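[1] Structure here, sequence nowhere to be found:
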């Protein structure tokens, strides 16, 4: 069984931005697509992700989620976004109360480099300090590599 994106994000947030942990906990029970939509759009005070705090609260969570999700989507390919994938999501929602997290694909060197690049790019766009952005990108890759190393032993 693969690792779930929210689990990876949670582990990185615990290490790099523990103040964002309530946000990550608040995402439990949502499917990956809904989490991505909520983190991608601007939040307002009446949305559940705001938790009464400013935009900065979700900075690390959003950067990490978007970098990994975008790369994972590319690895899985357009077929996962097609009609069959949508049908599977619809059926899953009909028969399950809480959606199960989709496992992340295996990230090879090229994909890990892409995740690292995207974290740096998104962090720069969010005006994060460059040294903190580099530390965050390294932390994300370390977490993903630990999972990959664990998968190879199974």
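    All right, it came through fine. No experiment lies behind these values; they were computed from the predicted model shown.

[2] switch to C-alpha atoms for all contacts and neighbour counts from now on
    Fine.

[3] Can you tell me the centre-most residue of this protein?
    Central residue check for the chain by CA atoms, centre = their mean: the C-alpha nearest the mean position is that of residue 65, 2.5 Å away.

[4] what helix or strand is that one on?
    Per DSSP states H and E, residue 65 falls inside helix 59-76.

[5] what's downstream of that helix, the next helix or strand?
    Using DSSP H and E, the helix or strand that directly follows helix 59-76 along the chain is helix 83-95.

[6] just how off-centre is the helix holding residue 65 within its chain?
    The gap between the average C-alpha position of helix 59-76 and the chain average comes to 5 Å, counting by CA atoms, centre = their mean, to the nearest Å.

[7] residues of that helix that come out buried?
    By neighbour count with 16 or more other CA atoms under 10 Å, helix 59-76 contains the buried residues 59-69, 71-72, 75.

[8] dropping in the other structure now:
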């Protein structure tokens, strides 16, 4: 496995926050973790836009934390990355095109500045409010996400957690704690 940039993998952060704040959804996250990040995002984005034949779906009855977190963290990662790209030289477009052709790797949120941490915190709060989660749960989610980002060890390479396999492959079922 090639060395990844320091930071927190979105999938790991989602798993940790869901386990702490919405343990009833751990089984959903475990199912999502069997797919690559690109596949998970495609599924979650597709579900948000599709119309249920009955006019409502499970998300309207019970807002789910796992999809909310995964999509919000991906939007935050993209926004931060776009700010870095915008600040970079315009001559780097060739390098950018070359990087986009590389095989998919897990999405990583790099170490963030305090302002970027506040941005992520606000994005999680806003997404939770939009999804209809209670203010208490929204605050716990946002705090846990930022704590996970802040407490990540930048010197520790991002390895695969026990039972997880390379991108796109299936993994053996793990016992839930």
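    Structure's in. What do you need? What you see is a predicted model, and the numbers here were worked out from it, not measured in a lab.

[9] Quantitatively, what TM-score do the chains reach?
    Comparing the chains after superposition, counting by TM-score structural alignment, normalised by the length of the first structure, produces a TM-score of 0.73; 134 aligned residues with a CA RMSD of 2.7 Å.

[10] rewinding a little: trace the residue nearest to the centre of the first structure over to the second structure, please.
    In the second structure, the residue paired with residue 65 of the first structure is residue 70, using TM-score structural alignment.

[11] what's the neighbour count on the residue lying closest to its match once chain neighbours are set aside?
    Nearest residue to residue 70 of the second structure, sequence neighbours excluded (CA to CA, 6 or more residues apart in numbering): residue 14, at 6.2 Å. A count of neighbours around residue 14 of the second structure, defined by other CA atoms under 10 Å, yields 26.

[12] go on, residue 140 of the first structure?
    Counted by other CA under 10 Å, the residues lying close to residue 140 of the first structure total 25.

[13] quick one: it and residue 117 touch, right?
    No: here residue 140 of the first structure does not reach residue 117: they are 11.0 Å apart, not a contact under CA atoms under 8 Å.

[14] which residues sit in contact with the aligned partner of residue 101 of the second structure in the first structure?
    Matched to the first structure by TM-score structural alignment, residue 101 of the second structure sits across from residue 87. Counting by CA atoms under 8 Å, 6 or more residues apart in numbering, residue 87 of the first structure makes contact with nothing.

[15] One more: residue 111 of the first structure?
    Residue 111 of the first structure is in contact with 71, 75, counting by CA under 8 Å, 6+ apart.

[16] just the one 3 residues further on next, same as before
    With contact taken as CA under 8 Å, 6+ apart, residue 114 of the first structure is in contact with residue 71.

[17] which SSE is the equivalent of it over in the second structure in?
    Structural alignment (TM-score structural alignment) places residue 114 of the first structure against residue 119 in the second structure. For residue 119 of the second structure, the element it lies in under DSSP H and E is helix 114-131.

[18] what's the mean deviation for that helix versus the first structure?
    With mean CA distance after the TM-score superposition for the first structure, helix 114-131 of the second structure departs from the first structure by a mean of 0.8 Å once superposed.

[19] can you pull the buried residues of that helix?
    Under the neighbour-count criterion of 16+ other CA under 10 Å, helix 114-131 of the second structure has 116, 117, 119, 120, 121, 123, 124, 125, 127, 128, 131 buried.

[20] cool, and stretch 31-47 of the second structure?
    Along stretch 31-47 of the second structure, these residues count as buried under the neighbour rule (16+ other CA under 10 Å): 32, 33, 34, 35, 36, 37, 40, 41, 44.

[21] just checking, the first one touches residue 40?
    Yep, that's residue 32 of the second structure we're talking about. Yes: using CA under 8 Å, residue 32 of the second structure and residue 40 qualify as a contacting pair, with a distance of 6.2 Å.

[22] Overlap of the contact sets of these two?
    Residues touching both residue 32 of the second structure and residue 40 by CA under 8 Å, 6+ apart: none at all.
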